[in-house]
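Undergrad: Sharing a model that was predicted from the sequence below.
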Amino acid sequence: MDSRIRFRNSLRFKISLVSFAVVILIMAVMLFRSHRERLELIRMQEEVLNELAVSTIDRRFKVSYEILETGLTQVLANPAIAEAFYQRDRESLEKLVMPSFERLEAVGVCRFHFHLPDQTTFLRVHDPEDYGDDLSTFREIVVSINEDPQRKPIKGIEKGEGGTSLRYISAVYHGGEYAGTVELGMCLGPRILGIFQNVSGGDWFLMQFNEWGARRIHGTDSSPFPISLNEEQLLYLGNGRVLTETDPPYVIQRVPIADFKGDYNYYLKRIFDNSELIGLQQQYTRDSLMFGFSMAIAGSIALWALLRRLLQPLLYLEQKVRRFEAGTLDESIEVTSKDEIAYLARAMEKMRQSIHRREERLKRMSFQDQLTGIHNRHYFDQMINEMEEKKVYPISIIIADVDNLKFINDRIGHAEGDRHIADSAKVLKRAMRQSDLVCRIGGDEFAVLLPGTCEEAVIRIIERIQQEIDLYNEAIENNHRKMEISLGFATCYDDNESLETMMQTADKNMYRNKMKRKKEKASSF
């Protein structure tokens, strides 16, 4: 395709042609409108900076809690840790969790606790020599989870012995018995405040309300502004509302943050130097005056109407770009002219096609487990939600857990362990019907969604799974690779019970099956 554009077809030629017809009055009006738009742009920039500060806090806290939750999930996935904690073997527990803490420490985790049910510290992984102290008087988050009959995980901000941190605490069970709690924390100190500063600029300070108004806990710089607050400001922040003040050239933001109970006892203060924007506004004003004076003698009567006609393809491209921003990538771009806009349209169409293909490929990859080739947890959760909405019963779920994977990884190697997981997925797939959905939801854990399947049918499917496992074991020579899978299922016949609850029931049944098989194997010896 010839990318060269003839001059007579170029946009420059067309604009040059109509620019000779000018009128002072029209250009003066356009100058005034341009000046108003510049002032509006500066105002919008200030609002964007303010919104950016708030969104930065929300995103960073969300990411931090996800890191803490994922870290706890990985820790609790190791049954040896729960057993060592249950046995109160502090030395073994420290050895088991120290590698995990070193990895978590690299992403900002600074607190790693194990607490006993009586609210005393059993092990501080970050300070192993300090333990046995009573937390009941100042660690309400520890007391709350112990007083909760269901002992649900709790996340939030709380001040501890070592300072104020984002915390995530969860109960630890061993053999169905409550052993205590495990907690991860990410310090609300210079590290996080430095991230806020790098992302949205300004100086950041972590403040805590007290009887005098507020006190500073951490900050990225020394603040030239007083930290005292009046009653109206305290009430405003206490209701969770962002307080923004200006003291030219500074913009001062106070963003309240809630602790784990939902009380706004802390806030983040951001001080942003607005001198650059103010200087830009003044420069724009000077430039506008000079431009208006020089262009008053060179306006054009026909410029507005003619340019609208000539630049109609550009408006068409703008509409297409806005559609792309909204996520619509399946509409093609078609411009029949031969000027620069047409060339730009053809280039944009190639980009659209490339992005569309890439998004489709990424969408497929986001739902697929790379090791086994089957669907992953993300896809399984989406299908669970769809089943909840369709309400097509009965629905059954099978939870499958590959046994002895740690033994294979340690004895033969992780590559062999990966192969064992992939073979397990193939065995499960062979035992399923075309309508059944097999997904890998964890390291060695699979889930099978069986729509329109009653309990009797599930039992037959589990029998087929066992037959496939037996065929697999007969075909391999390495006894260390013998496949053993613990299975549990649950069936839902109406919407009185959610599929999430049913999945938890299936998981518990799988765990009972695993324990039963372990006992049978132990008794055989």
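TA: Structure's in. What do you need?
Undergrad: Every contact and neighbour count from this point should use C-alpha atoms.
TA: Will do.
Undergrad: so how far is the helix or strand where E245 lies off the chain centroid?
TA: In the assignment (DSSP states H and E), E245 maps to strand 243-247. The chain centre lies 30 Å from the centre of strand 243-247; the measure is CA atoms, centre = their mean, to the nearest Å.
Undergrad: Same question for stretch 88-95.
TA: That offset, for stretch 88-95, works out to 33 Å (CA atoms, centre = their mean).
Undergrad: cool, and stretch 207-219?
TA: For stretch 207-219, the distance to the chain centre is 30 Å (CA atoms, centre = their mean).
Undergrad: same question, stretch 164-183
TA: The answer for stretch 164-183 is 23 Å, by CA atoms, centre = their mean.
Undergrad: try this one next to it:
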Amino acid sequence: MKFRHNAPAVLIITVVIAITIISVVSNRISSQMTASSEEGQFAMMSEIMKSKLVGAENNALSSAEMVAAMPDVKAAFAAKDRERLLAITQDIFRIQHDKYGFTQAQFHELPAVSFLRVHNPKKFGEDLSGYRQMVVDVNRNIAIRKGIEVTTSGVGIFGTLPMTDAAGVHTGSFEMALEFGPLLDALKAAYGFELAVFIEEKILHEVATSLKGDILNEQNRVGKYIKFYTTHSELLRALVSDADINISEDTHYVRDAVGVPYGVLLQPLYNYAHKQIGVVAISGNFGATRSAAGQALVWQSLLAIVVIIVLIGAILIVVRGLLLQPLLMLSERLAALAKGDCSQTIEDTDSLCEEMQQLADNYEQLRAQIQRSKSVGSEL
């Protein structure tokens, strides 16, 4: 075994292993930080969606309360004067529809019979108790309720309250509803999300008999659900598949679409009776997060390579330049001295390290002593 070959090799291998371990650990920490950041984004998406749904329910209820509190509305409904009630409310509803996205406004007789659909006045008189649990509950308990329900017109976010006449006698109920489209469009405009609402196809076929548009078709079918509304149809088709959508709790994942990584959050959608009727999909562009993580990995790798090269160079300079070469030079002179050659001197000792200078001085002393001994012997 030769020290001049094995020592640098051992040191270089040790450096490479150490830097590699540090780089792997650093990359793992960076990956964990990226994952933590994405988890935070998913949590934010979830909270935004939940708060917006609650806000929409409150808006629907406050608008319904405003209309129901009007004395003329109370009087017309108590008198069961459908034409007068429509004349009073249709302009109000049109303004609410145009400005805020309200799509339904309906008065109900007890216990849950449609009296007037302001949005569709030609259709009235049917019993809603079989599928409008919120209306039944409001009239049974004479209490305010809010939530999501499927109606003959589609899916809405409702605020429903009991109606009373001038004397305070319970006469029925009134509700107003926002549709999901404006809500999802507002979320896209505010946060850059792409969203979709999926409703169970069976429920739509059974209840939403007056649903407008070509919604119930094969192109919109995803598993047992129908894509009821979306802000970006093609993108959500790539991000949410039949295998993804069958959920009963919040689920999230990251998937590439058109070369961009998207974080996808799926949330169960519950109606007023807390029965799951669909799924809400919220997707956000995670390109910036993933790009930053990729750049960090590249820089970590480059830094590791540079450090390895620098340390290898330092090892070669220290081991070979300051240690091995002086040792080889001393070894050659000692070998010559052992053979009786006292002519080889070490002149430039200043370039040597302190320890090597001591060895060189010792060599010179030994060489001088042997040389003197030879001189004395020759004189004798």
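TA: It's in. Here the structure is a predicted model, which is why all the values come from computation and not from measurement.
Undergrad: Provide the TM-score value for the superposition.
TA: After superposition, the two chains reach a TM-score (TM-score structural alignment, normalised by the length of structure 2) of 0.61; 265 aligned residues with a CA RMSD of 3.2 Å.
Undergrad: Mind reading off the mean deviation between the strand holding E245 of structure 1 and structure 2?
TA: After superposition onto structure 2, the mean distance of strand 243-247 of structure 1 to its aligned counterpart is 2.8 Å, using mean CA distance after the TM-score superposition for structure 1.
Undergrad: what's the average per-residue distance for the helix or strand that that strand is followed by once overlaid on structure 2?
TA: Once strand 243-247 of structure 1 ends, the next helix or strand along the chain (criterion: DSSP H and E) is strand 250-257. After superposition onto structure 2, strand 250-257 of structure 1 sits on average 2.2 Å from its aligned residues (mean CA distance after the TM-score superposition for structure 1).
Undergrad: got the angle for strand 250-257 of structure 1 vs strand 243-247?
TA: 170 degrees (axes from the mean of the first three to the mean of the last three CA atoms, to 10 degrees).
Undergrad: Give me the number of neighbouring residues for K519 of structure 1.
TA: If you count neighbours by other CA atoms under 10 Å, K519 of structure 1 ends up with 11.
Undergrad: I meant V182 of structure 1, not that one.
TA: 25.
Undergrad: what about it, distance to R88 of structure 1?
TA: Using CA to CA, to the nearest Å, one gets 13 Å for the distance from V182 of structure 1 to R88 of structure 1.
Undergrad: go on, K152 of structure 1?
TA: With CA to CA as the criterion, K152 of structure 1 and R88 of structure 1 are 22 Å apart.
Undergrad: again, but for N409 of structure 1
TA: 27 Å.
Undergrad: Please apply the same query to M44 of structure 1.
TA: On the measure of CA to CA, M44 of structure 1 and R88 of structure 1 end up 59 Å apart.
Undergrad: what sits against S136 of structure 1?
TA: Q119, T120, V142, V143 (CA atoms under 8 Å, 6 or more residues apart in numbering).
Undergrad: Which secondary structure state does the residue positioned nearest the centre of structure 1 sit in?
TA: The C-alpha lying nearest the average C-alpha coordinate of structure 1 belongs to V63 (CA atoms, centre = their mean; 5.6 Å). Assigned by DSSP: H, G, I helix; E, B strand; the rest coil, the conformation of V63 of structure 1 is helix.
Undergrad: Aligned counterpart of it in structure 2, please.
TA: Matched by TM-score structural alignment, V63 of structure 1 corresponds to G55 in structure 2.
Undergrad: what are the ranges of the strands in structure 2?
TA: Secondary structure of structure 2 (DSSP state E): strands located at 102-109, 113-117, 145-151, 154-164, 170-178, 194-200, 221-222, 225-230, 251-257, 260-270, 276-285.
Undergrad: residues in contact with the residue mapped onto L187 of structure 2 from structure 1?
TA: Superposed on structure 1 with TM-score structural alignment, L187 of structure 2 falls opposite F196. Residues near F196 of structure 1 by CA under 8 Å, 6+ apart: A53, T56, I57, W204.
Undergrad: Stretch 472-491 of structure 1 maps to which residues in structure 2?
TA: Stretch 472-491 of structure 1 maps onto no residues of structure 2, going by TM-score structural alignment.
Undergrad: Endpoints of that stretch, how far apart?
TA: Length of stretch 472-491 of structure 1, first residue to last, CA to CA: 28 Å.
Undergrad: now that we're looking at the residue nearest to L104 of structure 1 when sequence neighbours are not counted, how far away is Y266 of structure 1 from it?
TA: Leaving out its chain neighbours, the residue that sits closest to L104 of structure 1 by CA to CA, 6 or more residues apart in numbering is G71, at 7.0 Å. Per CA to CA, G71 of structure 1 is found 25 Å from Y266 of structure 1.
Undergrad: Between the two, which is the more surrounded one?
TA: It is Y266, of G71 of structure 1 and Y266, that has more neighbours when counted by other CA under 10 Å, with 26 against 20.
Undergrad: which position in structure 2 aligns with the more buried one?
TA: Under TM-score structural alignment, Y266 of structure 1 pairs with G278 in structure 2.
Undergrad: Excluding chain neighbours, what is closest to that match?
TA: That would be I199: by CA to CA, 6+ apart, it lies 4.2 Å from G278 of structure 2.
Undergrad: Quick check: the gap between the one you found and G101 of structure 2.
TA: With distances taken as CA to CA, I199 of structure 2 is found 19 Å from G101 of structure 2.
Undergrad: With neighbour numbers in mind, choose between these two.
TA: I199 (25 against 17).
Undergrad: Fine by me, we can end here.
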